[in-house]
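Engineer: Sequence and predicted model, in that order:
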Amino acid sequence: MNEIWNYLQQNRDAVLDALGQHVVLAVLPLLIGVLLALPVGYLGVRFGWLYHPILNVSGVIYAIPSLAVFVALPYVLGTQILSPVNIVVALAIYTLALMARTVADGLRSVDPALTEAATAMGYQRTRRLLEVELPLAAPVILAGVRVAAVSNISLVSVGALLGVGGLGALFTRGFQLFYTAPIVVGIVLSVLLAAIADLLIVLFQRAVTPWTRVAAGRN
C-alpha cells in the first residue's frame, strides 16, 4: 500500500493527465455515437424493413476486435498512428453499433396506444417523437448508454498499446518496468471511473423519467 501511495505522490501530475485523457477519450465518442444512433434507430422503427439489417450490421461491427480497428483507422482516415482521433472515431463507431439497436428497441417498446393518442391530440411526427416517444423510450435507451459508457472506459485502455490510451498508459508502463504500482492505480481509477459514469447516468435517468419511480412505488 505504501508503494502505491508513494507512486501517486511522485507521479500525481502524470496520473491526473492520464485520467483526464481517459475521460475525454471515453465520453466524446459516447456522445457522438449516441447522437448518431438516435436517427439510425429511429429509421429502423420508421421503416420496418431496415430494422434487421441495422441489427445485423451493428452486430458485425461490434464483433470486430478493437485493436484491429485502432490499427486500421490511420490508413483509412489519413491520421497519425498516435493520434487520439483514431480512438475517438473507433469508439464512436462501437457506440453507434451498440446503441442503434437499443434506440430502435426502445422506440419499439412504446405502447402504440400512446402514440395514437398523441397523434389524435394533434402532435405532428417530429413533435410526437421528441415529446412522447423518446421520453417513454428513455429507460431502455439509457440502459444501453450505461453499457456503452462502461465499454468505452474499458476499451480506451486498449489504445495504450498504440501509445494513446489514458489510464492504459499506466498499465503498459508498469508491465515494461515490472512495477505493480502504476498497474494497480490504473485498474482502480478505471473501475472508479466506470462506477461514477454509471452512477451519473442512473441519476440522470431518475431525473428525466420520474414516472418510472411512481410506477415502481405502486407495484
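Structural biologist: Received, thanks. Residues are numbered from 1 along each chain as shown.

Engineer: When you work out contacts or count neighbours from here on, use the C-alpha atoms and nothing else.
Structural biologist: Noted.

Engineer: contact partners of stretch 97-107?
Structural biologist: For stretch 97-107, the surrounding residues in contact (CA atoms under 8 Å, 6 or more residues apart in numbering) are 33-34, 37-38, 40-42, 44-45, 51, 54-55, 57-59, 61-62, 133-134, 136-141, 144-145, 148.

Engineer: next, the one to line up against it:
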Amino acid sequence: MNILHFVDAFFSDSSHWHGYDGIPTRLREHVQYSLLALVIAAAVGLPAGLLTGHTGRGGNALALIATAARALPSFGLLVLMFILLGFGLLPVMIPLVVLAIPPILVTTYEAVRSVDPSPVDAARGMGMPETRILFRVELPVALPLILSGLRSAAIQIVSTATIAAYVSFGGLGRYVIDGLYQHDYEKVVGGATLVAGLALVTLALFWAAGRYAVSPGVRRRG
C-alpha cells in the first residue's frame, strides 16, 4: 500500500469524522493549544523585541537567550515538565512557548533595528515621544519582518504540538501516537497529513495578514 492509499482510507472512513476521537474534535484541540501557545509567546517576545530594538540595548543578551532556548529539546522538556507537574495544560504549554519565543523575540529586534534611521531621527527632531516613534514610525516599516517571525513561531508550534499526545493530551498528535502504538499506519499517515495541512493553512493566514496589515508602500519596497 502506498501513502495515497492510506490517506484515502483514513479520510473516507466515516468513523474518523465523529465522536471524541473524530477529526473535527482533534483539529479543534490542536488549534486551541497552538493558538494559546502563540499568544503567550507573542505576549512575551513582541514587547521585549520592540523595546530592545528601539533602544538598541540588549542585543547580545537576546542572542544568548535565543541560542539557549533553541538548544533545548522540545520532547525532552515536555517529558520533564510532565514528570514534574503531572497531567494538565501547563506541561504542554511550557515547551511550546519556549520553542516559539526565540524567533519572535529575535526577529522583532532585528526588524526594528533595520528601520532606516532617517525618519526616526526626523521624528525625534520634531519632538515626537519615543513611544509614538516606535509605534508610528518604526513598527509599520518593521511589520513584514515581525510577521515573518510570528509565522515561523506558529509553524513550529503547529508541528511540535503533535508531541503533546505523548503525555496523553489531545490534538492531531493522537492519531500519530495511537497509530504507532496500534500499528495502524492508516491513522499515522492521516494524522501527519492533517498536521501538514494545518501548517499550510497557517502559512496562508499569515500571508493574508501581511497583505491586510502591511501598507502597500512597505510591501512594494520589500
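Structural biologist: Perfect, thanks for sending it. Quick caveat: nothing in here was measured; it's all calculated off a predicted structure.

Engineer: Who are the packing partners of the longest helix belonging to structure 1?
Structural biologist: Counting by DSSP state H, the longest helix found in structure 1 is helix 12-46. Counting contacts by 3 or more CA pairs under 8 Å, 6 or more residues apart in numbering; DSSP states H and E, helix 12-46 of structure 1 packs against helix 51-63, helix 84-108, helix 134-156, helix 168-177.

Engineer: re the thing from before, filter the contacts of stretch 97-107 of structure 1 down to the buried ones and hand me the ChimeraX line.
Structural biologist: Applying 16 or more other CA atoms under 10 Å to these, the buried members can be selected in ChimeraX as follows:
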select :33,34,37,38,40,41,42,44,45,51,54,55,58,61,62,133,134,136,137,138,139,140,141,144,145,148
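
Engineer: three-state assignment of the aligned residue in structure 2 for residue 122 of structure 1?
Structural biologist: Counting by TM-score structural alignment, residue 122 of structure 1 corresponds to residue 127 in structure 2. Per DSSP: H, G, I helix; E, B strand; the rest coil, the secondary structure class of residue 127 of structure 2 is coil.

Engineer: Around residue 127 of structure 2, how many other residues sit close by?
Structural biologist: Neighbour count of residue 127 of structure 2, defined by other CA atoms under 10 Å: 10.

Engineer: do residue 68 of structure 1 as well
Structural biologist: Residue 68 of structure 1: 10 neighbours (other CA under 10 Å).

Engineer: likewise residue 82 of structure 1?
Structural biologist: 17.

Engineer: got it, and the one 5 residues further on?
Structural biologist: Neighbouring residues of residue 87 of structure 1 were enumerated by other CA under 10 Å; the total is 30.

Engineer: Please apply the same query to the one 5 residues further on.
Structural biologist: A count of neighbours around residue 92 of structure 1, defined by other CA under 10 Å, yields 27.
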